[in-house]
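A.B. asks: my questions concern the predicted model and sequence given below.
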Amino acid sequence: MGSKRRLLPWIHGVLRTLPFETAADPFVGSGCVAFLLKAMGKRVIASDFLNFPTVL
């Protein structure tokens, strides 16, 4: 739980080794992982049960 912002360099290092075009982020929260995926040129499907991500 919580923001994954501090983990983004590690997440990027792992994701760049995997062959994929589309990613699902079902617990998007602040959106930092989804934003990273878009910056990597991936198609992102994002959702969240909570209300606050829709405001962001």
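C.D. replies: Okay, I see it. Residues are numbered from 1 along each chain as shown.

A.B. asks: use CA for all of it now, contacts and neighbours both
C.D. replies: Will do.

A.B. asks: so where do the strands sit in the chain?
C.D. replies: 22-25, 43-46 (DSSP state E).

A.B. asks: let's have the ones you listed in TSV, adding mean neighbour count.
C.D. replies: Converted to TSV, these look like this (neighbours: other Cα atoms under 10 Å):
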stretch	mean neighbour count
strand 22-25	14
strand 43-46	15
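
A.B. asks: redo those as JSON lines? Include distance to residue 9.
C.D. replies: What follows is the strands of the chain, written out as JSON lines (distance: least, Cα to Cα, whole Å):
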{"stretch": "strand 22-25", "distance to residue 9": "17"}
{"stretch": "strand 43-46", "distance to residue 9": "18"}
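
A.B. asks: also this one, for the comparison:
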Amino acid sequence: MTRRGANGPREVGLTDIELVEVIAHVARNIFINYVNEALDVTVERPIVRPLDRQTAQQ
């Protein structure tokens, strides 16, 4: 990562604490996804399917 890339979030106003929180959430989600895949856990939320153009225009 370049120096500019590392400072990008700070340039838009994120603090170090907020950056750590974002990284922690991403790491948690990746970990949970790995566990769910390894244990073949059924996802309990409904699958969202994209609408076709005709349905979306109605």
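C.D. replies: It's in. All values reported here derive from a predicted model rather than from experimental measurement.

A.B. asks: TM-score them against each other, please.
C.D. replies: The pair, once superposed, lands on a TM-score of 0.25 when counted by TM-score structural alignment, normalised by the length of the first structure; 26 aligned residues with a Cα RMSD of 2.6 Å.

A.B. asks: and of the strands of the first structure, who's closest to residue 33 of the first structure?
C.D. replies: strand 22-25 (7.9 Å; Cα to Cα).

A.B. asks: for the second structure, what's the longest helix?
C.D. replies: helix 16-38 (DSSP state H).

A.B. asks: that one: what's the following helix or strand?
C.D. replies: Using DSSP states H and E, the helix or strand that directly follows helix 16-38 of the second structure along the chain is helix 53-57.

A.B. asks: tell me which of the strands of the first structure approaches residue 52 of the first structure most closely.
C.D. replies: Nearest to residue 52 of the first structure, of the strands of the first structure and by Cα to Cα, is strand 43-46 at 13.5 Å.

A.B. asks: who are the packing partners of that closest one?
C.D. replies: Here strand 43-46 of the first structure touches strand 22-25, helix 32-39, going by 3 or more Cα pairs under 8 Å, 6 or more residues apart in numbering; DSSP states H and E.

A.B. asks: and the ones you listed as JSON lines, adding distance to residue 46 of the first structure?
C.D. replies: Output for these, formatted as JSON lines (distance: least, Cα to Cα, whole Å):
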{"stretch": "strand 22-25", "distance to residue 46 of the first structure": "5"}
{"stretch": "helix 32-39", "distance to residue 46 of the first structure": "7"}
